[in-house]
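[1] here's a sequence, model it:
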Amino acid sequence: MPIIVNIDVMLAKRKMQSKELAEKLGITQANLSILKTGKAKGIRFETLEAICDALQCQPGDILEYVTE
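    Down below sits the predicted model:
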């Protein structure tokens, strides 16, 4: 998959647990896990904005494109 999701990296940098992020976003831990593992087919800008707000980061800190 050429798009890497680095939510775990940002969680570690912010010393935040997945459970806390899921609560802040108003989503289940299962849905957050789908995002974190890159298994999601897409992400809404609204969700991306909420993640960036909660983690105080930029979209590029979370999403990374790599060539295969």
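[2] when you work out contacts or count neighbours from here on, use the C-alpha atoms and nothing else.
    Noted.
[3] where along the chain do the strands fall?
    3-5, 63-65 (DSSP state E).
[4] let's see this one next to it:
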Amino acid sequence: MPIIVNVDVMLAKRKMQSKELAEKLGITQANLSILKTGKAKGVRFDTLEAICEILDCQPGDILEYQKEQ
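    Alright, predicted model coming up:
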């Protein structure tokens, strides 16, 4: 998949657990896991905004495009 989700990287940089992020976002850990593993079909802008707010980062810190080879 050409879109890489780097939520785990930002969680590690902010020393935050997935459980805490899920609680602050108001989503289940299962749904956060789907996003983190890149299995989500999309992400809502308000969810992306909330992640950026909580982790104090930019969308580009979380989403990365990588060309398929």
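[5] need the winner for burial among the strands of the first structure.
    strand 3-5 (a mean of 15; mean count of other Cα atoms under 10 Å).
[6] among the strands of the first structure, which is nearest Gln29 of the first structure?
    Closest approach to Gln29 of the first structure among those is made by strand 3-5 (15.8 Å; Cα to Cα).
[7] list the contacts of the closest one.
    Leu35, Lys36, Thr37, Gly38, Ile62, Leu63, Glu64, Tyr65, Val66 (Cα atoms under 8 Å, 6 or more residues apart in numbering).
[8] Serialize the strands of the first structure to CSV and add fields for distance to Lys15 of the first structure.
    CSV is the format used below for the strands of the first structure (distance: least, Cα to Cα, whole Å):
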stretch, distance to Lys15 of the first structure
strand 3-5, 18
strand 63-65, 19
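[9] what's the span of stretch 56-68 of the first structure, first residue to last?
    29 Å (Cα to Cα, to the nearest Å).
[10] list the buried ones in that stretch?
    By neighbour count on 16 or more other Cα atoms under 10 Å, the buried set for stretch 56-68 of the first structure is Ile62.
[11] equivalent analysis for stretch 32-50 of the first structure, please.
    For stretch 32-50 of the first structure, using 16+ other Cα under 10 Å, the buried residues are Leu32, Ser33, Leu35, Lys36, Gly38, Leu48, Glu49, Ala50.
[12] roughly how far does the last one sit from Val9 of the first structure?
    By that I understand Ala50 of the first structure. Ala50 of the first structure is 17 Å from Val9 of the first structure, by Cα to Cα.
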